[in-house]
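Take this sequence and fold it.
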Amino acid sequence: MRTPSANKPHIVTEGLAFGESPRWHDGRLWVCNWGTGEIIAVNAHGGSEVMLTVSAVLPYSIDWLPDGRLLVVSGREGLLLRQDADGSLVTHADLRGLSKSPWNEIVVDGRGNIYVNGGGPAPAAGQHFGPGTIVLVTPDGAIRQVADTIAFANGMALTPDNETLIIAESHASRLTAFDVAADGSLSNRRIWAELDGYPDGICFDADGAVWYADVPNKHCVRVREGGDVLQTVTADRGCFACMLGGANRKTLFITAAEWRGFEHMTSDARTGEVLGVEAPAPGVGWPG
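Below is the predicted model:
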């Protein structure tokens, strides 16, 4: 059966190094512009503003605490940073003792539990990442590992009821689900969807489907639990992450860029774009 295609996406903004960790926040799309240290916010007309510059070049990712304070994962430094009211960045959690590899992505649930992934054991020779892990930082500051042996930990999303966490396992071509307990612990690990591709960033919609970005296949795909493909949005370059936002959260924003391999992630090329296309169902859950 032929996979249905969505409308062709339009360019919202361009000239980025390459965008990652897109988040819809306070009426704008926030994006980590990897390779520059910038965190930018893009409005509906494509105008962008640098909101913060961090010392991390890559990887780094963002989300917000329920009280509105910004969190930044400084991946190679192994630190979870928090921006306080005066604009200063302070260490919210020190993750250095939990990994020999860089940290990657973050999501905060509706109760203030923080999940950070990536990391894991030291990578094997010729590899850039070891088997991934997920750590939990609770509102009281406690830190503990809640999952391991993730096949390249990438995008994460939580259902609106805070009861299910989905993670993209890029090197296993699947989305994996966990039940979330009241204390934030993860259990009942299971395959949510086997995929014909390599999932990177993900987000939930109100129909219970997940959108995932795919770098080598240059598209974003909407799937339901079990793996049935509902819709595909194609691009002319790698799709790194996606987020539902805009009016009524029915615009699918895609961060896309030409992929030249890990060795060239900090080049001077500025092929990064934010694309936008109308989605069939609004975004829900976390990241919000």
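
all contacts plus neighbour counts: C-alpha atoms, from now on.
Fine.

does residue 92 really touch residue 78, like I thought?
No: proximity of residue 92 to residue 78 does not meet the contact threshold set by CA atoms under 8 Å, at 11.2 Å.

neighbour-wise, which of those two wins?
For residue 92 and residue 78, the more surrounded residue by other CA atoms under 10 Å is residue 78, and the numbers stand at 21 against 16.

how close does that one get to residue 159?
For residue 78, the distance to residue 159 under the criterion CA to CA, to the nearest Å works out to 27 Å.

same question, residue 90
Computed with CA to CA, the distance linking residue 90 and residue 159 is 29 Å.

And for residue 174?
On the measure of CA to CA, residue 174 and residue 159 end up 18 Å apart.

before we move on, what about residue 31?
According to CA to CA, residue 31 stands 22 Å off from residue 159.

Then residue 229?
Look at residue 229 and residue 159: by CA to CA, they are 19 Å apart.

Could you do residue 189 as well?
Remark: distance between residue 189 and residue 159 (CA to CA) = 15 Å.

Please say which of these two ends up with more neighbours.
The residue with the greater number of neighbours, taking residue 189 and residue 159 and applying other CA under 10 Å, is residue 159; the counts read 21 against 13.

okay but that one is in contact with residue 283, surely?
No: Residue 159 lies out of contact with residue 283 (CA under 8 Å); the separation is 10.4 Å.

shared neighbours of those two, which are they?
residue 204 (CA atoms under 8 Å, 6 or more residues apart in numbering).

where do the strands sit along the stretch 51-200 of the chain?
60-64, 70-74, 79-83, 89-94, 103-108, 114-118, 132-137, 143-150, 153-158, 164-169, 174-180, 186-194, 199-205 (DSSP state E, counting those that start in this stretch).

Helices along this protein, start to end?
If you assign secondary structure with DSSP state H, the chain ends up with no helices.

what residues are up against residue 14?
Residue 14 neighbours (CA under 8 Å, 6+ apart): 271-274.

show me what contacts residue 235?
Taking CA under 8 Å, 6+ apart as the definition of contact, the neighbours of residue 235 are 9, 218-219, 256.

at 6 Å instead, please
Contacts here follow CA atoms under 6 Å, 6 or more residues apart in numbering; on that basis residue 235 touches 218-219.

quick one: it from residue 275, how far?
Distance of residue 235 to residue 275, given as CA to CA: 9 Å.

what touches both of those two?
When CA under 6 Å, 6+ apart defines a contact, no residue borders residue 235 and residue 275 alike.

Would you do the same for the sequence below? I want to compare the two.
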Amino acid sequence: MSWSCGGNPPASNIPEPGGRATSPNVDIAVTAARPRPWGARCWQAGTVHTTIDSATEVVSGIRFPEGNRWHDGRLWYSDMHTGEVFSIDPAVVDPRSDVAPRLETTIDGQSSGLGWLSDGRLVVSAMNSRTIQAVGPDGTNAVFADLSSVESSLLNDLVVDEATGRTYVGAFGYDLYGGEEPRPGPLYVVDPDGSSRLAADGLVFPNSANVLPGTRTLVVSETWGGRLTAFDIEADGSLSGRREWAALPDGVTPDGSTVDAEGAIWVCSVDTGEFLRVVEGGEVTDRIDAPGLCAIDCALGGEDGRTLYLATADSYDPETTARTRAGRISAVRVTVPGP
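You can find the predicted model right below:
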């Protein structure tokens, strides 16, 4: 299989090199436009395209940054290919500083999504063991939910519904690393006592998920489906009312995502190397291009919630990332804050 990712921005609808984007939501310098080798894209009128080149680097030397979250004044992330979970205070990041990310815990195998339970405990998706690990104050972790008896594929990203303390976690549905043909995968709901059950099935590589602010709507990224799918969250945590929330432009493969205060979702397209702000119905209002890179995950945070943290890597092949350690998290300023 191909482990490459990242495209090049289309030549149209991009400000001149050295100019400034006029997007209402993104403030980032623009570099030269380069044509995509794989053909034209269908972008909505008015979409502004920018690039990641002038973003501020927050942390580098990561193999594969996943699980970006803003919590308690710090940026948290998983290094998926090492199983490590870190946090950092971006306010003190400076090339001249010796401040380093703080190791919070290490998971056996690969780590992915992060969240916090109602009692304040960090939970981590332990992909290989197909468990959700809860992390104690000393950094030790223990099984919070064990899905290994019902799920044979790797677990993926998770989200904790703050209103109920329930966790939603997806699974690949097939052996990606073994080269198996893709199959639809499941989404599980985990109750606050650690018990789990199937919430939805037939999702085409369920990945990141967000609860839309002020609603009981869960929106799930289907990576190989190229879409965002919405569900109504029922009182018992079950899901109903499945519907397409947004069909994404051709070729977009949504991985990580984050929701803002207006209910728009920033989507990370791992294969095409771009971060898209999408509203319900599929309109793309803003785009940040990361040419030649995997656009993996993102999070809104900072003091005013208007800093968008962008996670990228050069490959999702574990052997490649072990050699290059080219993963990094960068930051840009946006207008619409997190919820």
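
one step back: next, format the strands of the stretch 51-200 of the first structure as a markdown table and append distance to residue 225 of the first structure.
Rendered in a markdown table, the data for the strands of the stretch 51-200 of the first structure read as follows (distance: least, CA to CA, whole Å):
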| stretch | distance to residue 225 of the first structure |
| --- | --- |
| strand 60-64 | 25 |
| strand 70-74 | 29 |
| strand 79-83 | 31 |
| strand 89-94 | 33 |
| strand 103-108 | 20 |
| strand 114-118 | 22 |
| strand 132-137 | 22 |
| strand 143-150 | 19 |
| strand 153-158 | 14 |
| strand 164-169 | 11 |
| strand 174-180 | 9 |
| strand 186-194 | 5 |
| strand 199-205 | 11 |
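
And the equivalent of residue 300 of the second structure over in the first structure, how far from residue 283 of the first structure?
Taking TM-score structural alignment for the superposition, residue 300 of the second structure sits opposite residue 244 in the first structure. Per CA to CA, residue 244 of the first structure is found 5 Å from residue 283 of the first structure.

rewinding a little: please convert the contacts of residue 14 of the first structure to TSV, extending it with distance to residue 210 of the first structure and neighbour count.
Formatted as TSV, the contacts of residue 14 of the first structure follow (distance: CA to CA, whole Å; neighbours: other CA atoms under 10 Å):
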residue	distance to residue 210 of the first structure	neighbour count
271	26	16
272	23	25
273	22	23
274	19	28
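
which of those lies closest to residue 110 of the first structure?
Using CA to CA, residue 274 comes nearest to residue 110 of the first structure of the contacts of residue 14 of the first structure, at 26.7 Å.

Give me the nearest residue to that closest one, chain neighbours excluded.
Setting aside the residues directly before and after it, residue 274 of the first structure is nearest to residue 255 in space (CA to CA, 6 or more residues apart in numbering), at 4.7 Å.

That neighbour and residue 272 touch, don't they?
No: between residue 255 of the first structure and residue 272 there is no contact, the gap being 7.2 Å when judged by CA atoms under 6 Å.

Would you check how far apart residue 114 of the first structure and residue 213 of the first structure are?
Going from residue 114 of the first structure to residue 213 of the first structure by CA to CA gives 22 Å.

the more surrounded of the two?
When residue 114 of the first structure and residue 213 are compared for neighbours, residue 213 comes out ahead with 31 against 23, by other CA under 10 Å.

Would you confirm that the more buried one contacts residue 237?
No: here residue 213 of the first structure does not reach residue 237: they are 11.3 Å apart, not a contact under CA under 6 Å.

which one in the first structure is furthest away from the centre?
Within the first structure, residue 1 marks the point farthest from the mean C-alpha position, 29.9 Å out by CA atoms, centre = their mean.

Residue 274 of the first structure pairs with which position in the second structure?
When the second structure is aligned by TM-score structural alignment, the residue opposite residue 274 of the first structure is residue 329.

what's the answer for residue 163 of the first structure, then?
With TM-score structural alignment as the criterion, residue 163 of the first structure pairs with residue 216.

Contact partners for its match?
Each residue near residue 216 of the second structure by CA under 6 Å, 6+ apart is listed here: 232-233.

Okay, it and residue 191 of the second structure: tell me how far apart.
Residue 216 of the second structure is 16 Å from residue 191 of the second structure, where distance means CA to CA.

swap in residue 300 of the second structure?
The gap separating residue 300 of the second structure from residue 191 of the second structure is 26 Å, by CA to CA.

Who has more neighbours out of these two?
When residue 300 of the second structure is set against residue 191 and neighbours are counted by other CA under 10 Å, the residue ahead is residue 300, at 29 against 17.

Give me the nearest residue to that one, chain neighbours excluded.
Nearest non-adjacent residue to residue 300 of the second structure (CA to CA, 6+ apart): residue 308, at 4.6 Å.

What about residue 10 of the first structure, how many residues nearby?
Neighbour count of residue 10 of the first structure, defined by other CA under 10 Å: 15.

Is it in contact with residue 278, as I believe?
No: look at residue 10 of the first structure against residue 278 with CA under 6 Å: they stay out of range, at 9.8 Å.

corresponding residue for residue 197 of the second structure in the first structure?
In the superposition onto the first structure, residue 197 of the second structure corresponds to residue 144 when matched by TM-score structural alignment.

what residues are up against that match?
Counting by CA under 6 Å, 6+ apart, residue 144 of the first structure touches 135-136.

Residue 194 of the second structure too?
144-145.

Quick check: the gap between it and residue 89 of the second structure.
Per CA to CA, residue 194 of the second structure is found 30 Å from residue 89 of the second structure.

cool, and residue 78 of the second structure?
Applying CA to CA, one obtains 15 Å for the distance of residue 78 of the second structure from residue 89 of the second structure.

who's more crowded, those two?
Taking residue 78 of the second structure and residue 89 together and counting by other CA under 10 Å, residue 78 has the greater number of neighbours (31 against 18).

Counterpart of that one over in the first structure?
In the first structure, the residue paired with residue 78 of the second structure according to TM-score structural alignment is residue 32.

Quick check: closest non-adjacent residue to its match.
residue 39 (4.6 Å).

Roughly how far does that neighbour sit from residue 123 of the first structure?
As judged by CA to CA, residue 39 of the first structure and residue 123 of the first structure stand 28 Å apart.

Which one of those two is surrounded by more residues?
Each of residue 39 of the first structure and residue 123 has its neighbours counted (other CA under 10 Å); residue 39 has more, 24 against 16.

Let me see the contact set for that one.
Listed by CA under 6 Å, 6+ apart, the contact set of residue 39 of the first structure reads 31-33, 50-52.

Not counting its neighbours along the chain, what's nearest the residue most central in space within the second structure?
When the second structure is reduced to its mean C-alpha position, the closest residue under CA atoms, centre = their mean turns out to be residue 256, at 1.7 Å. Taking CA to CA, 6+ apart as the measure, residue 256 of the second structure lies nearest to residue 297, with 4.1 Å between them; neighbours along the chain are not counted.
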